[in-house]
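Visitor: fold the stuff below for me.
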Amino acid sequence: MRVAQKLAELASSRKGKRKHKRSSSSSSEPMPSRVVQRLFDTCMEVFADCGPGVIPSPENIDRLRSVLDIMKPGDVGLSPKMPYFKTIESRGAPPAITYLHLYECPKFSIGIFCLPTSAVIPLHNHPGMTVFSKLLFGSMHIKSYDWIDATEGTNEFIKPPHFEDRNLRLAKVKADTVFTAPCETSILYPAAGGNMHCFTAVTACAVLDVLGPPYNDSEKRHCTYYNDFPCTTVLGGDIASVPGEGEQYAWLEEREKKPDDLSVVGAKYKGPRIVER
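Guide: Just a heads-up that it's a prediction; the model follows:
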């Protein structure tokens, strides 16, 4: 009798567990993903001992890049057919960019920018940060700059006409090209690799950004936007090709506020969730 009673109890327990599993799977909360979770876990390790201006070791850079390189839109619940990527006519206003927030802590942040065709993220900086940008799909033009040290022969350059009294600073072009997915992850560093960059969507596209550390106004790591102007030399007034042959330069001017034509809206991330261990 006791055996029969025990078997009945076990059957009832298993039935209850099956019901619990079904109710959990039908929940609206996104399920975990090995790909997204691996990205999060790797970021936790890579940025553990980093801070403003502190670059992860080359080995850790390669670890995180290898995780991002294989990521696809479906890994974060995205598809080019989603509303984020449709261009909506709005009386000449620029296409709105959607930002999906995945995670942020004092060490790093993970987010996705969703850009319709022709959308632009204007030229801006990443003070003290190491930034990984993974183009998930589409084509994007990236133009990036690094500051030129005042000791690098900058006396050979002249400011644009009528700009002599403006606060311009010389920068070197790091990249000026179109990237099309699938492609390798782009990495920029606090003082190299194109710390200031501009994104222009050639087609609808999505880019996943990992920032280490994230912006923080209280710690003076705020986002600064810039205007860029062609750079000329004293010799002939052509686009600069000195001090290195084939190199290009520009004068950058800090903008007083966020560009009026930049429209970024936040939306809830609905892809696979991250589990903090």
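Visitor: from here on, contacts and neighbour counts on C-alpha atoms
Guide: Will do.
Visitor: quick one: contacts for residue 37?
Guide: 273-275 (C-alpha atoms under 8 Å, 6 or more residues apart in numbering).
Visitor: please apply the same query to residue 224.
Guide: Residue 224 neighbours (C-alpha under 8 Å, 6+ apart): 124-125, 254-255, 257-258.
Visitor: how much space is there between it and residue 255?
Guide: With distances taken as C-alpha to C-alpha, to the nearest Å, residue 224 is found 7 Å from residue 255.
Visitor: buried among the contacts of residue 37? Make that a PyMOL selection.
Guide: Of these, the buried ones go into a single PyMOL selection, burial set by 16 or more other C-alpha atoms under 10 Å:
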select buried, resi 273+274
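Visitor: any chance you could map the strands in the stretch 151-277 of the chain?
Guide: Secondary structure of the stretch 151-277 of the chain, counting by DSSP state E, counting those that start in this stretch: strands at 157-158, 168-180, 186-188, 196-201, 205-212, 226-230, 232-233, 249-254, 264-267.
Visitor: okay, now residue 247: neighbour count?
Guide: For residue 247, the count of nearby residues is 13 (other C-alpha atoms under 10 Å).
Visitor: how about this one, so we can line them up?
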Amino acid sequence: MGMEAGLVEQGREKVGFANKVGYVHKIIKKKKSSRRIKRTLPLVPKALQELFVSCRDIFKGPSTVPLPQDVKELCHIIDNMKPEDVGLSRDLQFFKPGNTIKGNPRVTYTTIYTCDNFSFCLFFLPATGVIPLHNHPGMTVFSKLLLGTMHIKSYDWVDHDTDNLDNSVPPSRLRLAKLKADDIFTAPCNTSVLYPTTGGNIHAFTAVTPCAVLDVFGPPYSKEDGRDCSYYKDHPYTAFKNGDILAAEEEKEQYGWLEEIEMPENSKMDGIEYMGPQIIDTC
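Guide: Have a look, this model is predicted:
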């Protein structure tokens, strides 16, 4: 990617390196009385550890959705999280205004923690970087923009029979969806919650400036368990003859037809090892 970024060590020591976003632990090897002196790792940030403990208690596995009071608790924790809680700094070159990536602006991701019931991931989008329209089947997702400015577009499914559509796209691949968000967001902003069937479960990200996004998935993606990612292309509601499903003209702008497509080229991401503050797993 040609990305130059890094994460912050305790005491705000910044380390920059190309093509990776990670947290660097320096190990000092020094002969002194025939002993090796190793630099101690930083303490886990309180907010990150609280997030882990709450998720461990709240997420109960597939086919379950957190209770409203649990959603409120997680939102409170994530709303108050700062980039530094996952080792990021606003001062990194990657997040500086005007920083651009030449060529294909690929997205980078790293997994902070994962288990059968939930996972934490960070996504790094360079300016103009895109995560195409995709879904989160059977999952509840808490998403927070930690750094940058981003355009977010999201939909929820609307149950409707598409057999009578007069169009060139196979009806089985078209489905009516209601627009939930189509706006630009700038960090810091509140956590968004995507439920299995509501809240904008199908969404797309386009970075206006370099961005960092924290996503909490419960449960995580799993192809083996039927939670694989599908991709979509959205069409205006008026693009196809539809028997006047919606009577009011103003309503038509709030809906669209989603066509399932093959995995887009711009959906490919670069995965890197997470080297930030480590969660203390007390399970």
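Visitor: TM-score them against each other, please.
Guide: Once superposed, the chains reach a TM-score of 0.79 (TM-score structural alignment, normalised by the length of structure 1), with 243 aligned residues with a C-alpha RMSD of 2.8 Å.
Visitor: turn the strands of the stretch 151-277 of structure 1 into TSV, including mean neighbour count.
Guide: Shown next, in TSV, are the strands of the stretch 151-277 of structure 1 (neighbours: other C-alpha atoms under 10 Å):
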stretch	mean neighbour count
strand 157-158	20
strand 168-180	18
strand 186-188	19
strand 196-201	22
strand 205-212	25
strand 226-230	17
strand 232-233	20
strand 249-254	21
strand 264-267	12
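Visitor: closest one to residue 104 of structure 1 among those strands?
Guide: Within these, the stretch nearest residue 104 of structure 1 is strand 205-212; the backing value is 9.2 Å (C-alpha to C-alpha).
Visitor: what residue in structure 1 is paired with residue 123 of structure 2?
Guide: By TM-score structural alignment, residue 123 of structure 2 lines up with residue 113 in structure 1.
Visitor: now residue 170 of structure 1. Nearest residue, chain neighbours left out?
Guide: Leaving aside its sequence neighbours, residue 170 of structure 1 sits nearest to residue 251 (C-alpha to C-alpha, 6 or more residues apart in numbering; 4.7 Å).
Visitor: please tell me which residues of structure 1 stretch 66-77 of structure 2 aligns onto.
Guide: The aligned range for stretch 66-77 of structure 2 in structure 1 is 56-67, by TM-score structural alignment.
Visitor: what residues sit buried inside the matching stretch?
Guide: Quick answer for stretch 56-67 of structure 1 (16+ other C-alpha under 10 Å): 56, 60-61, 63-65, 67.
Visitor: nearest to residue 133 of structure 1, of these?
Guide: Nearest to residue 133 of structure 1 among these, counting by C-alpha to C-alpha, is residue 65 at 9.3 Å.
Visitor: helix, strand or coil: sort out the closest one for me.
Guide: The three-state assignment at residue 65 of structure 1 reads helix, by DSSP: H, G, I helix; E, B strand; the rest coil.
Visitor: quick check, it in contact with residue 188.
Guide: No: under the criterion of C-alpha atoms under 8 Å, residue 65 of structure 1 is not in contact with residue 188, lying 11.8 Å apart.
Visitor: tell me which element the match of residue 123 of structure 2 falls in.
Guide: In the assignment (DSSP states H and E), residue 113 of structure 1 maps to strand 109-115.
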